[in-house]
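Colleague: My questions are about this predicted structure, shown below with the sequence.
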Amino acid sequence: MQPPAVPDLAHTHARPVHWLATATAMAAVVAAAGLLQPGPATATTAAPGGEPAVARPAPDASSADYPLKCGGAPVKIAQRASGDLDGDGNPETVAVVHCEAGSGTPPHALYVLTHAKTGPHVRVVATLVEPSRQQNVAELAVRDGAVTATLLGYSSPEVPSCCPDEREDVSWRWKGGSFVRAARSDAQRV
């Protein structure tokens, strides 16, 4: 009998011990990859003097003192959204706030919050909607450096406060040191 043209390749036949060794090696590689992760990314901006400054988290809306007169009733934060509105690399928070009334639909105020220059304090830096306007904010968002909102209002004092009959889509953008309001569409009846 002639010897085979290819030598005996007994070591190419996988046995359970080979599969176990392969699985163990793969598990070790996956575990090592999980342990060797890069650190978290941090955004920085240049501080005065050229030193990098670490970006702060968005201001906490529940820690601000709002200029809202509620006659002893508590202040309620109905909505909030955050984003960098002035391009400094640090996010601001926009908060929809109203007095917590036992019933009815109290008017909303819309405030922009930022961190105080020093310390952990949060301060109101702009009022976008005064409660005296008797409007409610139905939708709020911060996108691409702009605040957008849907304002619901009343065409006359005879309209019940439960049922606003006007709707206005507006936006505000930081320009020249203040927030500039723009209508996204004409005011319309609801």
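Modeller: Nice, I can see it.
Colleague: contacts and neighbour counts: CA atoms only from here.
Modeller: Will do.
Colleague: Would you point out which residue is most central in this structure?
Modeller: Residue closest to the average C-alpha location in the chain (C-alpha atoms, centre = their mean): Ser82, at 4.0 Å.
Colleague: out of everything not next to it in sequence, what's closest to that residue?
Modeller: Counting by C-alpha to C-alpha, 6 or more residues apart in numbering, Ser82 lies nearest to Thr93, which is 4.3 Å off, once chain neighbours are set aside.
Colleague: and the one you found, how far is that from Val75?
Modeller: Here Thr93 is placed at a distance of 17 Å from Val75 (C-alpha to C-alpha, to the nearest Å).
Colleague: go on, Cys99?
Modeller: 5 Å.
Colleague: Take this one as well and set it beside the first:
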Amino acid sequence: MQPSAGPGPLPHTRSRAVHWAATAVALAAVLGLSAAVQPSGATARTAPTGKAPDPASARYPLGCPGDGRGTVDVLEHGAADFDGDGQRETVALVRCAAATGTPPNGMFVLAHADGAGERPRIAATLLPPGEGMTADDFAVTPGGAATVSATLRGYSSPDVPRCCPDRERKVKWRWKEGKFVLIPAPVAGSV
């Protein structure tokens, strides 16, 4: 490599304040434009913060015998930010505690309490216990399109023994337009 002619750096290699100011303005314009122009249907979601509501501390409308404390089994639970407000909600699959038999299940969405020291509040009921069903394969899938999925089991008539459900259907719930929407899978043999 040959030394450059003359003293000091070449004119095109010297950076000036004007150069850096122009670069900063151009970079800010590109970032601002990319934030303003998004694909259709894109929504801004913040990362969920804090802990999800504790399913063991909620009161559920199950009508269990006793004082309602310690008589509820939380079978499964999961959490996701369904409504995109930055707070995770908890979905709990619960039933009355029983030494024998299969009590019906309830599935509830819990939101944070309105005040400090209060219990989580029930924001939605996905599976009312009065329908007499049980649920298996419970899952909460977090993310941009968070879902709750389960296999619901029930009875075709009151004559079917409560130990042995004879109906089954896979379902999902998805948050859409301010509420949970039930999305049933096709009935087996109907396709």
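Modeller: Thanks, I have the structure now. Worth saying up front: this structure is predicted, and the values here are computed from it rather than measured.
Colleague: TM-score for these two?
Modeller: The TM-score (TM-score structural alignment, normalised by the length of the first structure) is 0.66; 138 aligned residues with a C-alpha RMSD of 2.1 Å.
Colleague: ok so, going back, now the aligned partner of the residue nearest to Ser82 of the first structure in the second structure: which helix or strand?
Modeller: Taking TM-score structural alignment, Thr93 of the first structure has Thr90 as its aligned residue in the second structure. Thr90 of the second structure belongs to strand 89-96 when elements are defined using DSSP states H and E.
Colleague: which residues touch that strand?
Modeller: By C-alpha atoms under 8 Å, 6 or more residues apart in numbering, the residues outside strand 89-96 of the second structure that reach it are 52-55, 62, 64, 71-82, 103-112, 129, 135, 138, 140, 148.
Colleague: again, only using 7 Å
Modeller: With C-alpha atoms under 7 Å, 6 or more residues apart in numbering as the contact definition, strand 89-96 of the second structure has outside contacts at 52-53, 55, 62, 64, 71-82, 103-111.
Colleague: again, but for stretch 58-70 of the second structure
Modeller: Thr71, Cys96, Arg119, Pro120, Arg121, Pro129.
Colleague: and the two most separated of these?
Modeller: Arg119 and Pro129 (20.5 Å; C-alpha to C-alpha).
Colleague: Looking at the alignment, what corresponds to Gly63 of the second structure in the first structure?
Modeller: In the first structure, Gly63 of the second structure lands on Lys69 (TM-score structural alignment).
Colleague: doesn't its match fall inside a helix?
Modeller: No: according to DSSP: H, G, I helix; E, B strand; the rest coil, Lys69 of the first structure belongs to no helix; its state is coil.
Colleague: Just give me the neighbour total for it.
Modeller: 12 (other C-alpha atoms under 10 Å).
Colleague: With Ala126 of the first structure as the reference, measure out to it.
Modeller: Counting by C-alpha to C-alpha, the gap from Lys69 of the first structure to Ala126 of the first structure is 17 Å.
Colleague: Thr24 of the first structure too?
Modeller: 60 Å.
Colleague: on that earlier part again, quick one: average offset of the strand holding Thr90 of the second structure versus the first structure, please.
Modeller: For strand 89-96 of the second structure, the mean deviation from the first structure after alignment is 0.7 Å (mean C-alpha distance after the TM-score superposition for the first structure).
Colleague: after that strand comes which helix or strand?
Modeller: strand 105-111.
Colleague: By how much does that following strand deviate from the first structure on average?
Modeller: Relative to the first structure, strand 105-111 of the second structure is 0.5 Å off (mean C-alpha distance after the TM-score superposition for the first structure).
Colleague: Onto which residues of the first structure does that strand map?
Modeller: By TM-score structural alignment, strand 105-111 of the second structure lines up with residues 108-114 in the first structure.
Colleague: so how many other residues sit close to Ala26 of the second structure?
Modeller: 12.
Colleague: Can you check which part of the first structure the helix or strand in which it is found sits on?
Modeller: Secondary structure assignment for Ala26 of the second structure, by DSSP H and E: helix 17-36. Alignment of helix 17-36 of the second structure against the first structure: no match, by TM-score structural alignment.
Colleague: Kindly state which residue of the first structure is aligned to Pro120 of the second structure.
Modeller: Pro120 of the second structure maps onto Val122 in the first structure, by TM-score structural alignment.
Colleague: Please say which of Thr24 and Ala126 of the first structure ends up with more neighbours.
Modeller: Ala126 (14 against 11).
Colleague: show me what contacts that one?
Modeller: Tyr111, Val112.
Colleague: now it, what's its secondary structure?
Modeller: strand.
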